[in-house]
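Novice: no letters, just coordinates:
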């Protein structure tokens, strides 16, 4: 088996976010004017790829009048994003694609840029959803290179939010044995054959481990005992952090809720490989933490993806 698989693809290649320099307007202007600086242009909730790839442009070619966001530095190059109104976006409207499509497809070919793209998308989603102060209703003003929204009415600052969500691979049987099984489920909204690991949001006052147990029980009726941390991945669609776990089942009978999950099945490694090759089971994208969980348990790459 291939044990050199990437742990969590979109959590690799982190950039220096320069949090301590976001208030330094002189430094920001200097970095913006640097010919080496690269900018990602976002129009509303869309990006404009070229030949199927995310495009970073020199700052001199970026549209004027948009909101400038500092992302940070990687490999000696400073990166920004610019948020522009769709009415002012260059090119034709049909040249711009939804951010979810970018995450599921385009980033896969430019995985080194993954954290920068996810940072930009998360900020774009937050700015699109956060216009007025929740305390006084005044219009919010961007500060600190776009990472703070300030209310002139009451002086309160708003910060980008992240909602923790657990995503888990549940197994049954002796680890590594031929008859060890993993649990996958499918949403009623998905095309036929599409399966994934289970996931759900952490509720107030709840630990992440208990969220794993609760979500699995609610959606499939399976009871989970031991829970172990696997890894995490940003998922800013609109504002989640996916926290991956593995769990061991103590009761394996399946009784799906019929709402969030319409079907759930146990798979041995041989069954998963056979159905993935036949296309009767289609697994998540290679950049998702769900795929990392599945292939880490399986022990090698698997064919097919959403």
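Specialist: Arrived safely, thanks for sending. The model shown is predicted, which means the values in this text are computed figures rather than measured ones.

Novice: switch to C-alpha atoms for all contacts and neighbour counts from now on
Specialist: Fine.

Novice: how much space separates residue 79 from residue 145?
Specialist: Per CA to CA, to the nearest Å, residue 79 is found 12 Å from residue 145.

Novice: quick one: which of the two has more around it?
Specialist: Neighbours were counted for residue 79 and for residue 145 using other CA atoms under 10 Å; residue 79 has more, 27 against 20.

Novice: coming back round to it: which residues are common contacts for residue 79 and residue 145?
Specialist: Counting by CA atoms under 8 Å, 6 or more residues apart in numbering, the common neighbours of residue 79 and residue 145 are residue 70.

Novice: tell me who's in contact with the closest residue in space to residue 268 that isn't next to it in sequence.
Specialist: In this structure, residue 268 finds its nearest non-sequential neighbour in residue 181, 4.4 Å apart by CA to CA, 6 or more residues apart in numbering. By CA under 8 Å, 6+ apart, residue 181 lies in contact with 171-173, 266-269.

Novice: most neighbours, which of those residues?
Specialist: Neighbour count (other CA under 10 Å) singles out residue 171 as the most crowded of the contacts of residue 181, with 23 neighbours.

Novice: right, and it touches residue 247 too?
Specialist: Yes. With contacts counted by CA atoms under 8 Å, residue 171 reaches residue 247, the gap being 6.3 Å.

Novice: so the nearest residue to residue 241 once chain neighbours are set aside is in which element?
Specialist: Nearest non-adjacent residue to residue 241, counting by CA to CA, 6+ apart: residue 234, 4.6 Å away. Element membership for residue 234, per DSSP states H and E: strand 223-235.

Novice: could you point out which element follows that strand?
Specialist: That would be, after strand 223-235 and using DSSP H and E, strand 240-251.

Novice: how far does the next helix or strand after that following strand sit from the chain's center?
Specialist: Once strand 240-251 ends, the next helix or strand along the chain (criterion: DSSP H and E) is strand 263-268. How far strand 263-268 lies from its chain's middle: 25 Å, per CA atoms, centre = their mean, to the nearest Å.

Novice: in addition, the following structure is provided for comparison:
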């Protein structure tokens, strides 16, 4: 449930009301009629294939051993394909030479809907300030995690006939590099 407390239209305290068959934060003033639908946010993700390996990156806010796919929010008037090309360029400096949809995955913990792609990329890797490290992993050494973008990693491996076991989180062992 959303943490929104006050109506952005009339400033009344929001209430948890039954609307369209679900509990939602809404303005109790019927004349106002505001409802916070709290719909999932669309996020794009890329499993980047670079020189025959998969690029996993570490966000500055994550633990030192946590690496995952490149992700980002869509911007207004941007297609998912354009959004992931932009995110890849902004976060890694790489250019996409091939892009294929892997699938659409829920990430309920963050109220997101992930649109994941396999991106073949070229160029020189230069990380944005948002990222502090990356690893290039041989495809057979990937270990998909049980949430969000981990399902896209599993799908990519499944399409290539690579065996895999899920792990609990996108953390790499120290010797993985």
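Specialist: Cool, the structure landed. If you're wondering where the values come from, they're calculated on a predicted model, not measured in any experiment.

Novice: how about the residue nearest to residue 268 of structure 1, what's its partner in structure 2?
Specialist: Alignment note: residue 181 of structure 1 maps to residue 53 in structure 2; criterion TM-score structural alignment.

Novice: again, but for residue 228 of structure 1
Specialist: In structure 2, the residue paired with residue 228 of structure 1 is residue 100, using TM-score structural alignment.

Novice: ok, its match to residue 37 of structure 2 distance?
Specialist: From residue 100 of structure 2 to residue 37 of structure 2 the distance is 31 Å (CA to CA).

Novice: now do residue 152 of structure 2
Specialist: 27 Å.

Novice: ok, the two, which is more surrounded?
Specialist: residue 152 (27 against 14).

Novice: what helices or strands is the helix or strand hosting the more buried one leaning on?
Specialist: In this assignment (DSSP H and E), residue 152 of structure 2 forms part of helix 150-159. Here helix 150-159 of structure 2 touches strand 95-107, strand 112-122, going by 3 or more CA pairs under 8 Å, 6 or more residues apart in numbering; DSSP states H and E.

Novice: residue 84 of structure 1 versus residue 58 of structure 1, what's the distance?
Specialist: On the measure of CA to CA, residue 58 of structure 1 and residue 84 of structure 1 end up 16 Å apart.

Novice: these two: which is more packed in?
Specialist: Using other CA under 10 Å, the more surrounded residue of residue 58 of structure 1 and residue 84 is residue 84, with 22 against 17.

Novice: on the three-state scheme, residue 162 of structure 2 is what?
Specialist: coil (DSSP: H, G, I helix; E, B strand; the rest coil).

Novice: pretty sure it contacts residue 140?
Specialist: Yes. Counting by CA under 8 Å, residue 140 is a contact partner of residue 162 of structure 2 at 6.3 Å.

Novice: give me the number of residues near the aligned residue in structure 1 for residue 72 of structure 2?
Specialist: The equivalent of residue 72 of structure 2 in structure 1 is residue 200 (alignment by TM-score structural alignment). Residue 200 of structure 1 has 19 neighbours, counted by other CA under 10 Å.

Novice: how about the one 5 residues further on?
Specialist: Residues contacting residue 205 of structure 1 under the criterion other CA under 10 Å number 6.

Novice: equivalent analysis for residue 223 of structure 1, please.
Specialist: 21.

Novice: hmm, back to that, now the angle from the strand holding residue 234 of structure 1 to strand 240-251?
Specialist: Compare the direction of strand 223-235 of structure 1 with that of strand 240-251 by axes from the mean of the first three to the mean of the last three CA atoms, to 10 degrees and you get 160 degrees.

Novice: strand 223-235 of structure 1 vs structure 2, mean deviation?
Specialist: When structure 2 is superposed, strand 223-235 of structure 1 averages 2.0 Å from its matched positions, counting by mean CA distance after the TM-score superposition for structure 1.

Novice: buried ones in that strand?
Specialist: Buried residues in strand 223-235 of structure 1, defined by neighbour count with 16 or more other CA atoms under 10 Å: 223-224, 227, 230-235.
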